[in-house]
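>>> build me a model from this:
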Amino acid sequence: MKQHYFIGIKVPMHIAKAIVKERENTNVHKTHKTLPVAEDMHITLFYLGHVEQSILSSIMQCLRNIKWEKFELTTNELAHFGNEQTPRVIYTAVENSHFLHALQHDVVRQLSKVIEITNTKDFHAHITIAKKWAAVDELHIKDFQLPKMSFDVSHFSIFQINNNQSPRYEEIDCIQSRRV
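The predicted model follows:
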């Protein structure tokens, strides 16, 4: 199997652990196949998929050209992608952030200098707590009561996906904020 990668923002461990702890108040462990561990909690900026090592090196270099300043994100309510009764992804949303959207746009702009960008879906910042519907049971998530939690974003990373390990996502490069 070919190695896959994505670009994302790692969720600080204290927030990731709080999300995983609160997830225990739901039944997603019975309704979904994949429940990310705290160490894997992140916000995806762009999914790369498979890229050759030479291209990956070029991507790492071009992402360093982005000038952006540290900003703050705040978690929001629980939400989902897909049908409400059988959602394919359940996630903790983050409050709308101009800075986050600008960073994601800049990431895509820089990537387009190195690779062909075909995935132009709207960007919906989220922290996945469960994915891949797998049940006949009803979903119960009303007891998920995560308070709003804020954190600073001073870097983003390129992650390698290791499907047969836990945690699955290995940080292979880190891009620090740079003053605009």
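>>> every contact and neighbour count from this point should use C-alpha atoms.
OK.
>>> and the helices in this protein, which stretches?
Applying DSSP state H to the chain gives helices spanning 13-23, 28-31, 53-63, 98-111.
>>> mind listing residues that contact the second one?
Just to be clear, that refers to helix 28-31. 35, 130, 133-141 (C-alpha atoms under 8 Å, 6 or more residues apart in numbering).
>>> now the other sequence, so there's something to compare against:
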Amino acid sequence: MTKDPHYFIGLSIPKDIQDFLFSWRKRSEEVLPFKTWIGNGDYHITLSFLGSTSQQQKDALIEDLMKTADTHSGFDLQLSFLQGFGKPESPRVLWLGVEDSSPLADLQADIASGCQHLGFRLDQRSYRSHITIAKQWRGEAVFPSEIYGNNSIVPKDRLFFHVSHFHLFQIHLDRKPRYEPIHTFELLRRSGM
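This is a model prediction of the structure:
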């Protein structure tokens, strides 16, 4: 087994939205028995999961991501509603959706292309932007389907946020928060900002 650290590239979520998500978690975890709930400070939107990465790979990646960031402007994102991966009655992952965004899709595609060019083996499934809330349903009863499509987790005045940068995150399984942003890549400022 490799000892190289594991990394991913992603978007951080503003603290006020993280706090709302964590508050919802605290109210919900008693009635929604998932094995794992994401902790405050770890909510994010993954752009590309890299896995084990050597120092040499990381150095080349950082140089490539700086070039990528210089070709994309900041943009706004809108959160949507709860959804699940896996069987609806026993979801493998409960997640909060992000409305379709061309700037996000373009940024993710350019990052993924650069990672593949550098030799990273990325997930081949189609990209779906989301914020993971919980993993592995453990309830004896089926998951309450009325929660799907629920858009009341985040108050309406917090549904939008501006993306001005993305990060290279290092994964730490032995501490919390688990995801440490170790390098930040600033996007171009939109004209008029």
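>>> looking at the helices of structure 1, which is buried most?
Most buried of those by mean neighbour count (mean count of other C-alpha atoms under 10 Å) is helix 28-31; its value is a mean of 19.
>>> distance from that one to structure 2 after superposition?
Once the two models are superposed, helix 28-31 of structure 1 sits on average 5.2 Å from its counterpart in structure 2 (mean C-alpha distance after the TM-score superposition for structure 1).
>>> could I have the buried ones of the contacts of helix 28-31 of structure 1 as PyMOL selection syntax?
Those of the contacts of helix 28-31 of structure 1 that count as buried under 16 or more other C-alpha atoms under 10 Å are selected in PyMOL with:
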select buried, resi 35+130+133+134+139+141
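>>> now check structure 2 for the residue matching His4 of structure 1.
Alignment note (TM-score structural alignment): His4 of structure 1 maps to His6 of structure 2.
>>> in contact with its match, which residues?
50-53, 170-171.
>>> got those as TSV, with distance to Leu159 of structure 2 and neighbour count columns?
As requested, the contacts of His6 of structure 2 are exported to TSV (distance: C-alpha to C-alpha, whole Å; neighbours: other C-alpha atoms under 10 Å):
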residue	distance to Leu159 of structure 2	neighbour count
Leu50	29	21
Gly51	30	16
Ser52	34	18
Thr53	34	19
Gln170	27	21
Ile171	27	18
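>>> nearest to Ser126 of structure 2, out of those residues: which one, please.
Leu50 (15.7 Å; C-alpha to C-alpha).
>>> so who does the aligned partner of that closest one in structure 1 touch?
Under the alignment (TM-score structural alignment), Leu50 of structure 2 pairs with Leu48 in structure 1. By C-alpha under 8 Å, 6+ apart, the residues touching Leu48 of structure 1 are 4-7.
>>> which pair of those spans the longest distance?
Longest span within the contacts of Leu48 of structure 1, C-alpha to C-alpha: His4 and Ile7, 10.8 Å.
>>> count the neighbours of Phe120 of structure 2 for me.
19 (other C-alpha atoms under 10 Å).
>>> out of the helices of structure 1, the one nearest Phe81 of structure 1 is which?
Across the helices of structure 1, closest to Phe81 of structure 1 is helix 28-31 (C-alpha to C-alpha), at 14.2 Å.
>>> ok, so what distance separates the residue sitting nearest the centre point of structure 2 from Arg125 of structure 2?
Centroid-nearest residue in structure 2: Ile45, 1.8 Å away (criterion: C-alpha atoms, centre = their mean). Using C-alpha to C-alpha, to the nearest Å, Ile45 of structure 2 is found at 16 Å from Arg125 of structure 2.
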